[in-house]
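Student: show me the folded form of this:
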Amino acid sequence: MPSLVFSGRELDQYRRRRNAAPSPDSFGIDFQQCPYSCSDASSCKLRCRVAEAPRSVFSMEDSPSAVSSGGALRVRRGVDISELFMPASKVSQSRGQSTLLSISTSAARSFCLICGAKPQHQRALICSMACDEKVRLRGHKIMRIPYDHASHKSIVNQFESSWRHTGKKCPAVKHVYLIVSPKLVVDRYEAYRERVEARGNFAATGRSAGNENRRWHGTRRECDLGEDGQTEPCTLPTCSLCKIVRESFDLRFFKGRTGWGRFGRGIYTSSTSSKSDDYACDATAQSSLKSMILAKVVVGRGCKMRYDDTTLTAPPLGYDSVLGEKGARLNYDEVVVYSNEAIRPAYLILYEV
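Tutor: Reported below is the predicted structural model:
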C-alpha cells in the first residue's frame, strides 16, 4: 500500500493534537453524514478523517522507536491527515503553516467515493452505475472530496490559477464537495451535450464532447451547508446556493441579485474565480467561509461579444452560447447559456473570506 512519510517533528505535532482530543468525534467526524456510510470509528474506511490512530493510521512496519530517535513513520495512503492541520491549498502553505498538505496532495490518487475502487478516468469520483445508484439511494446531495483525491487537487488548482484580480489576495480553499444532482437533471444535461456535439463535432478537434468546460458561479448562501458536517441543503427560499444544489440552475430566477444581465436573460459563469467571488455572498454572520459553485457548462459554439446586449434571450443564430470577452465593457470573461439543460452544478467549494 502506498504511504506518506512524516518526520518525528510532524508526528509530535499530530500527537499533541490527538491527545487534546482523543475521541474520533473530537476530530469533527459525523458518521451519520459520512460519505462512506461509516457507522462508528471501528468501521470507518479512513478516507474522510482520522478515526483510529495510531494503530490503523500508521504502518506497523515502522517502529515507534525510529520516530523517537528522529526517524520517520509511514502513514497509510487514504488517511486524510491534513484535515488535522487545516491548511487547504498552496496559498495557506505560503503563510508558513504546516507542509503536511503539500505531502498529501503531491501524491494525489484516484478512487471511487463509494467503493474505493480505481475508476477508469483519473479524476472520476464515482466508478460505476451501481455506485451512482448507491449515492442516490442514500440521499446524498453533496459528498466531501478527500484532500488526497486527484479531483480535489484539480479543482483547487483551477480555483487558484484562475484568481486573476490583482487587488484581491487569493484565499485558501478549505473544503471541496461533489454535488449529486438529481438524475433527471444529469440525464437532460447529457442529452443536450450530445445534441450540441452532433452539430459541432468538437471531439474530432481534440475538445471535449459539446465543448464542455468547467466554469465558476458565485451566488448567495444563507445557511451553513458544507460546514461542520452539514451536507443537507436548506429549504430557505432566499438561499440560492441550496436551491441550485437541490434542483440545478433555473432561468426563472434570472436577475435575482444583480437586477440585470449584460448579455440578456441567461445563466452566467466565468473562467475567472475571482470574478465569480464578486457575486458570492454569505449571509451567515457566524461563518468565516464563502462558497462557490464549479459548474459543467456545454459551451458548444460560442459567439464572442464585447458590447452589451441586454435584449438577448437566446444565443445568436448558429451559436450555442455567448462568450463575453475581456476588454471594452468587461474586465474579466463571462460565459452565458440560455437553457437550463446547458449547465449543471458539479462541485461546491468553501474558502476563506
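
Student: contacts, neighbours, all on C-alpha from now
Tutor: Fine.

Student: A helix includes Val75, no?
Tutor: No. Applying DSSP: H, G, I helix; E, B strand; the rest coil, one finds Val75 to be strand, outside a helix.

Student: how close does it sit to Gln93?
Tutor: 21 Å (C-alpha to C-alpha, to the nearest Å).

Student: neighbour count for the two, which is higher?
Tutor: Val75 (21 against 16; other C-alpha atoms under 10 Å).

Student: the more buried one contacts Val5, correct?
Tutor: Yes. Using C-alpha atoms under 8 Å, Val75 makes contact with Val5 at a distance of 6.1 Å.

Student: who touches both of the two?
Tutor: Contact criterion C-alpha atoms under 8 Å, 6 or more residues apart in numbering; residues shared by Val75 and Val5: none found.

Student: pull the number of nearby residues for Ser288.
Tutor: That count, for Ser288 with other C-alpha under 10 Å as the rule, works out to 11.

Student: quick one: it from Ile155, how far?
Tutor: 21 Å.

Student: what's the answer for Ala328, then?
Tutor: 30 Å.

Student: neighbour-wise, which of these two wins?
Tutor: Ile155 (19 against 10).

Student: so who does the more buried one touch?
Tutor: Val176.

Student: tell me how many other residues crowd the spatially closest residue to Val91 that is not a sequence neighbour.
Tutor: Distances taken as C-alpha to C-alpha, 6 or more residues apart in numbering put Ala172 closest to Val91, at 5.6 Å, once the chain neighbours are dropped. Neighbour count for Ala172, taken as other C-alpha under 10 Å: 21.

Student: how close does Ala172 sit to Phe159?
Tutor: Taken as C-alpha to C-alpha, the span from Ala172 to Phe159 is 10 Å.

Student: same question for Thr258.
Tutor: According to C-alpha to C-alpha, Thr258 stands 23 Å off from Phe159.

Student: which element, helix or strand, includes Ile293?
Tutor: Assessed by DSSP states H and E, Ile293 sits inside strand 289-298.

Student: what packs against the helix or strand just after that strand?
Tutor: Sequence order places strand 302-305 as the next helix or strand after strand 289-298, per DSSP H and E. In terms of contacts (3 or more C-alpha pairs under 8 Å, 6 or more residues apart in numbering; DSSP states H and E), strand 302-305 is packed against strand 321-324.

Student: alongside the first, I'd like the structure of this one:
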Amino acid sequence: MSDVCLQCGYYAKDPAHTFCDKHCARDAANNAPSLIKIPRDHVMYNNAASAFYGGWNGTPPPIRTIYLVTWTQESRNEFEAYRDKIESDEDFIAMGKYAGNERKRFRGAERACTIGENGNVTMCYNGDCKLCETLREGFRSYLDLKRSTGYHGTRLGPGLYSTCDTSKAAKYAINKVPSNVHALMLCRVVIGHPYVTEREMPHLQQPPPGFNSVYARPGPSSHFNTDETVVYTSRAMRPAYLIIY
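Tutor: Here you go, the predicted structure:
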C-alpha cells in the first residue's frame, strides 16, 4: 500500500503527519484551502474508507472518490494550539490516546454545488452551500448560525455535532442541486474529556465544568439511537477528508 506524500508525490509521508516534511506541509498550507485526490491504493484512502464502511448501519454505498482537505497555516495553528492546551490539562498521550484525545468523526453538510464530482475541486461561494463554507473557513460561521437560530436541532445545545455512525451523518449530507452522488466530511475532532449522557440537554451552551465535549451514548434506555459527539468551540474541529459516494 502506498504512503507517498500527497504534496510532492515523491517521498514517503511522515507516519505521524499528513505530509513528508515541514516543507511540503508549508507548500500545502500556502495553497490551502484545497482538495487533493487520494489514490485508492494509498494508506490515507484505506483509513478513511475503512471508517466510512465500518460506520455505516446496513449495506454501505460504494465510495467514488476521497479527497484530503488542506488547511491554511492559521487554521492549523489554531487547531493544534487548542489540542495542545487540552492535552496539557489531561495528558491523554500517557493514557495511550492521541494528543487531546483527538478522534475522527463524520459530519454531513448541505452541498449546493458539484464539488467533489467529476473532478471538480473548486469551492463555491453560494450561501446555501454549507459544505464549501466549511471547507474554506472551518466551522465558526456554522456555529454562530447554530447559536442564533438552533439550525438543525439542539438536543445537546448549540454545538458542533459529529458521529462514528456514517449513515447518521449521511442524513445531513443533503444535495441542494441535482446530483448522483453525496459528499460527507470525515473530521478531526479534539474530544478531550467527554461528559457522557443518555439524556437530551438542550440548555447546554458549553460542556459541563471539568469536561471538553459531550458524548451522547446510545442504548436501550437512552434518548439517542446513535452516538453523537458535541464540541462547543470551532477550534476543536476541522474537516480532514471529503468522501464522495
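
Student: where do the strands of the stretch 251-353 of structure 1 begin and end?
Tutor: 267-269, 281-282, 289-298, 302-305, 321-324, 334-337, 343-352 (DSSP state E, counting those that start in this stretch).

Student: okay if I get those as a markdown table plus mean neighbour count and distance to Arg214 of structure 1?
Tutor: As requested, these are exported to a markdown table (neighbours: other C-alpha atoms under 10 Å; distance: least, C-alpha to C-alpha, whole Å):
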| stretch | mean neighbour count | distance to Arg214 of structure 1 |
| --- | --- | --- |
| strand 267-269 | 24 | 9 |
| strand 281-282 | 20 | 21 |
| strand 289-298 | 25 | 5 |
| strand 302-305 | 18 | 15 |
| strand 321-324 | 24 | 14 |
| strand 334-337 | 26 | 11 |
| strand 343-352 | 23 | 8 |
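
Student: out of those strands, which is closest to Lys141 of structure 1?
Tutor: Proximity to Lys141 of structure 1, assessed across these by C-alpha to C-alpha, is greatest for strand 343-352 (10.8 Å).

Student: run through who's touching the closest one.
Tutor: Contacts of strand 343-352 of structure 1 (C-alpha under 8 Å, 6+ apart): 171-181, 185-186, 189, 226, 244-245, 248-249, 288-298, 337.

Student: mean deviation of the longest helix seen in structure 1 from structure 2?
Tutor: Taking DSSP state H as the criterion, structure 1 has its longest helix at helix 183-200. Superposing on structure 2 places helix 183-200 of structure 1 at an average distance of 0.7 Å from its equivalents, by mean C-alpha distance after the TM-score superposition for structure 1.

Student: the helix or strand following that helix aligns to what range in structure 2?
Tutor: Per DSSP H and E, the first helix or strand lying C-terminal to helix 183-200 of structure 1 is strand 212-217. Aligned using TM-score structural alignment, strand 212-217 of structure 1 spans residues 102-107 in structure 2.

Student: equivalent analysis for stretch 73-85 of structure 1, please.
Tutor: Going by TM-score structural alignment, stretch 73-85 of structure 1 lines up with nothing in structure 2.

Student: what's Val180 of structure 1 aligned with over in structure 2?
Tutor: Per TM-score structural alignment, Val180 of structure 1 is aligned with Thr70.

Student: ah, wrong one, I meant Glu334 of structure 1
Tutor: Per TM-score structural alignment, Glu334 of structure 1 is aligned with Glu228.

Student: dump the residue contacts of its match.
Tutor: Tyr161, Ser162, Thr163, Cys164, Tyr215, Ala216, Arg217.

Student: distance of the fourth one relative to Val230 of structure 2?
Tutor: Yep, that's Cys164 of structure 2 we're talking about. On the measure of C-alpha to C-alpha, Cys164 of structure 2 and Val230 of structure 2 end up 12 Å apart.

Student: repeat that for the first one.
Tutor: Tyr161 of structure 2 is 5 Å from Val230 of structure 2, where distance means C-alpha to C-alpha.

Student: quick one: map Ala314 of structure 1 onto structure 2.
Tutor: Ala314 of structure 1 maps onto Gln206 in structure 2, by TM-score structural alignment.

Student: contacting residues around its match?
Tutor: If you count contacts by C-alpha under 8 Å, 6+ apart, then Gln206 of structure 2 has Gly157, Gly159, Ser213, Val231, Tyr232 around it.

Student: try 10 Å
Tutor: Listed by C-alpha atoms under 10 Å, 6 or more residues apart in numbering, the contact set of Gln206 of structure 2 reads Leu156, Gly157, Pro158, Gly159, Asn212, Ser213, Val214, Val230, Val231, Tyr232, Thr233.

Student: do the same with Tyr232 of structure 2
Tutor: Tyr232 of structure 2 touches 143, 147, 157-161, 204-207, 212-214, counting by C-alpha under 10 Å, 6+ apart.

Student: what's the answer for Glu78 of structure 2, then?
Tutor: Taking C-alpha under 10 Å, 6+ apart, we find Glu78 of structure 2 in contact with Asp84, Ser234, Arg235, Ala236.

Student: which of the residues you listed fall within helices?
Tutor: Asp84.

Student: separate out the buried members of the contacts of Glu78 of structure 2.
Tutor: Buried members of those, counted by 16 or more other C-alpha atoms under 10 Å: Ser234, Arg235, Ala236.

Student: from Tyr172 of structure 2, how far off is the residue nearest to Asn101 of structure 2 when sequence neighbours are not counted?
Tutor: Of all residues beyond its chain neighbours, the one nearest Asn101 of structure 2 is Gly192 (4.9 Å), with distances taken as C-alpha to C-alpha, 6+ apart. Note on Gly192 of structure 2: its distance to Tyr172 of structure 2, by C-alpha to C-alpha, is 25 Å.

Student: okay, the two: which has more neighbours?
Tutor: Gly192 (26 against 16).
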